[in-house]
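S.K.: Let's see this in three dimensions:
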Amino acid sequence: MKTLNIKILSVFTLLCAWACTDPIETVISANPNAPALTSPSAGTSLILNQDISEETVIFAYNKADFGFPAAVNYTVQLVESGASFDNAMDIGNSNSNSVGISQANLNQRLIARGFVPDEATQVDIRVRAILGPTVDPLFSERVTMLVTPFREELTYARMYVPGDYQGWDPSNENTVIYSVQNNDIYEGFVHILGGSGAFKVNEEPNWDINYGGSNGVLERNGPDLRIAEPFGTFRITVDLNTLTYSIGTRRRWGIIGDATPLGWANDTPMNFDPVNNVLTITLDLIAGNFKFRAGDWAHNYGDTGSDGILDPDGANIPIPEAGNYTITMDWKVPGEISYEVIKN
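M.R.: Model prediction:
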């Protein structure tokens, strides 16, 4: 009897060992249930109010069901009604059954997207559920509603760009780049016309959180980012979501025209004002016209509306009479290049 018990125990142990080492497969449902937005409901009119701008707007939804318990990430997305969600505004994300955003934050992001203050705009909202990179995401049905932002000055999230070109001053509010969508992707222009070409990008106007790096990869407290000669104006893109950066094509801006010393044949290069972060030039001009150009006519600006805002291939800018002038070209405002012509 003892021998039989030992044999039975041995077989049972082997079966347990086999069962414990056999891989367990997670089976995803062939018909998973997508998330469903429950609040706000279809037809709701959301009127944002500056007086209660710190209050939170809640987007609630029923969770997705992939057929087994899992940690699912949910993102609430918004587009103008009928538009594709390929370029949707991500309101926020969560692992719970709701996403919250302050009225102030939502208002800023809507205005940055071009929504007109004090005007109701029809939008579509949906919820995206992501389980992992190997599983197709699930999407809720669109819910159509109205949203009305309030009027306020648009402020963008910003990063500071200290460097040799501006005296390594992280507190300079002019040498900054902006996240127009407030999505931690920052873009702007730097004018590096001399020095070592070294710079960094900082989250605040100090050195507490600064990024360097190399080969397109950012590193906190890393080595200086660097632009090699020849110098000029460069578009800088910084993505804090992926800790990457890119530096665009060099452009060396100047002025050209029959009002300038070199006529329409060649550019007269502009200089850099590191305090105000503008391109500038002071020189004698004659009556005539000029434009801004960067080496060839594929990159030129004029002013079609005579409004001080430059337009690609815009109209010639007149100089009514001969004299000594200071001309500036200002790239600081996102999506806009302005200029000024002052007779000294």
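S.K.: from here on, contacts and neighbour counts on C-alpha atoms
M.R.: Noted.
S.K.: What are the buried residues along stretch 89-98?
M.R.: The neighbour-count check on stretch 89-98 (16 or more other CA atoms under 10 Å) flags M89, D90, I91, N93, N97, S98 as buried.
S.K.: An error on my part: the question was meant for stretch 102-115.
M.R.: Q103, A104, L106, N107, Q108, R109, L110, I111, A112, F115.
S.K.: Identify the single longest strand in the chain, thanks.
M.R.: strand 121-130 (DSSP state E).
S.K.: after it comes which helix or strand?
M.R.: Per DSSP states H and E, the first helix or strand lying C-terminal to strand 121-130 is strand 138-139.
S.K.: Closest to T326 out of the buried residues of stretch 102-115?
M.R.: The closest of these to T326 turns out to be A112 (CA to CA; 32.9 Å).
S.K.: Just give the number of residues close to the nearest residue to E80 once chain neighbours are set aside.
M.R.: Counting by CA to CA, 6 or more residues apart in numbering, E80 lies nearest to V123, which is 4.3 Å off, once chain neighbours are set aside. For V123, the count of nearby residues is 17 (other CA atoms under 10 Å).
S.K.: which ones among the buried residues of stretch 89-98 are found in strands?
M.R.: Short answer: the buried residues of stretch 89-98 in strands (DSSP E) are M89, D90, I91, N93, S98.
S.K.: Same list (these) but as TSV, adding distance to F12.
M.R.: As requested, those are exported to TSV (distance: CA to CA, whole Å):
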residue	distance to F12
M89	58
D90	55
I91	55
N93	48
S98	48
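S.K.: Pretty sure S179 sits against R158.
M.R.: Yes: S179 is within contact range of R158, at 6.1 Å (criterion: CA atoms under 8 Å).
S.K.: any shared contact partners between those two?
M.R.: Y186 (CA atoms under 8 Å, 6 or more residues apart in numbering).
S.K.: And the ones in strands among the buried residues of stretch 89-98, which is closest to E80?
M.R.: Nearest to E80 among those: M89, at 9.7 Å, using CA to CA.
S.K.: compare with the first, here's sequence two:
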Amino acid sequence: MLFAFSACEKDETQATLTPSNSPTLRASTNSVVLTQANAAQTAITYTWTPISSFSWQNASSEYQPAVTYTIQLDRQGNNFASPANISAGNGPTTALTVEALNTSLNTLGLAPGTATPLEARLRASYAANAPLYSEVLPLTATAYRVCVAPRDASGAEIVWSIIGPAGVDWDTDVVLTYDCDTRTYGTTRALNAGEFKFRRNRDWGTNYGDDGADGALELNGANITVAAAGNYTIKLDLNATPKPTFTLTRR
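M.R.: Down below sits the predicted model:
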């Protein structure tokens, strides 16, 4: 970094700011498979040797600029032409959650479910100087497609559940999981011999039963019967026509 100190109109001295070292990057792993179910877990931790100090040439100063670090990720062989940048603060370590890493990988256009070779490096920025970079580390990553369940007009997630003694009782909802690929709700779990119904947002305002015991659902329809206790897979298809449908399969 250069600073100009002028003693007179003809004399000018260039002051140079030099970092004591370049950062050295390390990673906790070189391969990650990301899943939405583990979104809150740590996917990878990067640590580095931070720039410890700066020295001045041709100037007397104790000024030490703040250093900010950024993890850069890019496809292998792209030479960081269009990297994903992840803020890493002032160091000397950062832990990336599965969700945060997946978000960054999606900006690179990675195909979900496919292992893709990447490269990672650390960028150290200080004052107005050109940044310093660490050595490049390899990373093989498998990203996932973000599954967003249907939402209402307010943006709140719509929850579907079963309720009744076949699950727990008439006061307790068993929430179903949304599947983005099939656009259905479902669960696999132990059920009791007894009855249940489907309802939306844990409220009886919108509930479905089966009047004809034929797998087609009707609003405010009859209770659905589980004849024998056991493990079952329940699937609710609200997009089926002409009526929503469900399946109940014993495992």
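S.K.: what's the TM-score for these two chains?
M.R.: With the length set by TM-score structural alignment, normalised by the length of the second structure, the two chains reach a TM-score of 0.45; 130 aligned residues with a CA RMSD of 2.8 Å.
S.K.: hang on, the earlier thing: now distance to I342 of the first structure too, for the buried residues of stretch 102-115 of the first structure, in CSV please.
M.R.: Shown next, in CSV, are these (distance: CA to CA, whole Å):
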residue, distance to I342 of the first structure
Q103, 42
A104, 39
L106, 40
N107, 38
Q108, 35
R109, 36
L110, 37
I111, 33
A112, 32
F115, 35
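S.K.: any chance of those residues in a markdown table, plus secondary structure and distance to A60 of the first structure?
M.R.: Formatted as a markdown table, those follow (DSSP: H, G, I helix; E, B strand; the rest coil; distance: CA to CA, whole Å):
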| residue | secondary structure | distance to A60 of the first structure |
| --- | --- | --- |
| Q103 | helix | 16 |
| A104 | helix | 19 |
| L106 | helix | 16 |
| N107 | helix | 19 |
| Q108 | helix | 21 |
| R109 | helix | 20 |
| L110 | helix | 20 |
| I111 | helix | 23 |
| A112 | helix | 24 |
| F115 | coil | 23 |
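S.K.: Provide the secondary structure category for E99 of the second structure.
M.R.: Applying DSSP: H, G, I helix; E, B strand; the rest coil to E99 of the second structure yields a three-state assignment of helix.
S.K.: ok so N102 of the second structure is a helix residue?
M.R.: Yes: with three-state DSSP as the criterion, N102 of the second structure is located in a helix.
S.K.: Could you count how many residues lie near it?
M.R.: 26.
S.K.: between the ones in strands among the buried residues of stretch 89-98 of the first structure, which is closest to T233 of the first structure?
M.R.: Proximity of these to T233 of the first structure (CA to CA) peaks at M89, which lies at 30.1 Å.
S.K.: Assess the claim that the closest one and Q77 are in contact.
M.R.: Yes: counting by CA under 8 Å, M89 of the first structure touches Q77, with 5.6 Å between them.
S.K.: any idea how far T16 of the second structure lies from D203 of the second structure?
M.R.: Per CA to CA, to the nearest Å, T16 of the second structure is found 69 Å from D203 of the second structure.
S.K.: Need the buried residues of stretch 89-98 of the first structure in JSON lines (columns: distance to T326 of the first structure).
M.R.: Output for the buried residues of stretch 89-98 of the first structure, formatted as JSON lines (distance: CA to CA, whole Å):
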{"residue": "M89", "distance to T326 of the first structure": "42"}
{"residue": "D90", "distance to T326 of the first structure": "44"}
{"residue": "I91", "distance to T326 of the first structure": "45"}
{"residue": "N93", "distance to T326 of the first structure": "50"}
{"residue": "N97", "distance to T326 of the first structure": "59"}
{"residue": "S98", "distance to T326 of the first structure": "56"}
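S.K.: Between all of the residues you listed, which two are separated the most?
M.R.: It's M89 and N97 that sit farthest apart of those, by CA to CA, at 19.0 Å.
S.K.: what about the residue lying closest to N85 of the second structure once chain neighbours are set aside, which helix or strand?
M.R.: Leaving aside its chain neighbours, N85 of the second structure sits nearest to Q72 (4.8 Å; criterion: CA to CA, 6+ apart). If you go by DSSP H and E, Q72 of the second structure is part of strand 67-75.
S.K.: That strand - contacts with which helices or strands?
M.R.: Judged by 3 or more CA pairs under 8 Å, 6 or more residues apart in numbering; DSSP states H and E, strand 67-75 of the second structure is in contact with strand 84-87, strand 115-126.
S.K.: Out of those, which is the most enclosed?
M.R.: strand 115-126 (a mean of 21; mean count of other CA atoms under 10 Å).
S.K.: L105 of the second structure belongs to a helix, doesn't it?
M.R.: Yes: assessed with three-state DSSP, L105 of the second structure lies in a helix.
S.K.: Confirm for me that it is in contact with A84.
M.R.: Yes: L105 of the second structure is within contact range of A84, at 7.3 Å (criterion: CA under 8 Å).
S.K.: Please look at I86 of the second structure and D74 and confirm they touch.
M.R.: No: with contact defined as CA under 8 Å, I86 of the second structure does not reach D74; the gap is 11.4 Å.
S.K.: closest to Q57 of the second structure out of the helices and strands packed on strand 67-75 of the second structure?
M.R.: With CA to CA as the yardstick, what comes closest out of those is strand 115-126 (17.0 Å).
S.K.: wait, isn't T68 of the second structure in contact with A124?
M.R.: Yes: taking contacts as CA under 8 Å, T68 of the second structure lies within contact range of A124: 5.8 Å.
S.K.: Next, the buried residues of the helix or strand hosting G212 of the first structure.
M.R.: Using DSSP H and E, G212 of the first structure maps to strand 210-214. For strand 210-214 of the first structure, a neighbour-count test (16+ other CA under 10 Å) marks N210, Y211, G212, G213 as buried.
S.K.: Just give me the closest of these to A129 of the first structure.
M.R.: Y211 (32.2 Å).
S.K.: measure the closest one to M329 of the first structure for me?
M.R.: Distance from Y211 of the first structure to M329 of the first structure, by CA to CA: 28 Å.
S.K.: What number of residues are in the vicinity of the closest residue to R123 of the second structure other than its chain neighbours?
M.R.: Setting aside the residues directly before and after it, R123 of the second structure is nearest to Y133 in space (CA to CA, 6+ apart), at 4.6 Å. Per other CA under 10 Å, the neighbour tally for Y133 of the second structure reads 19.
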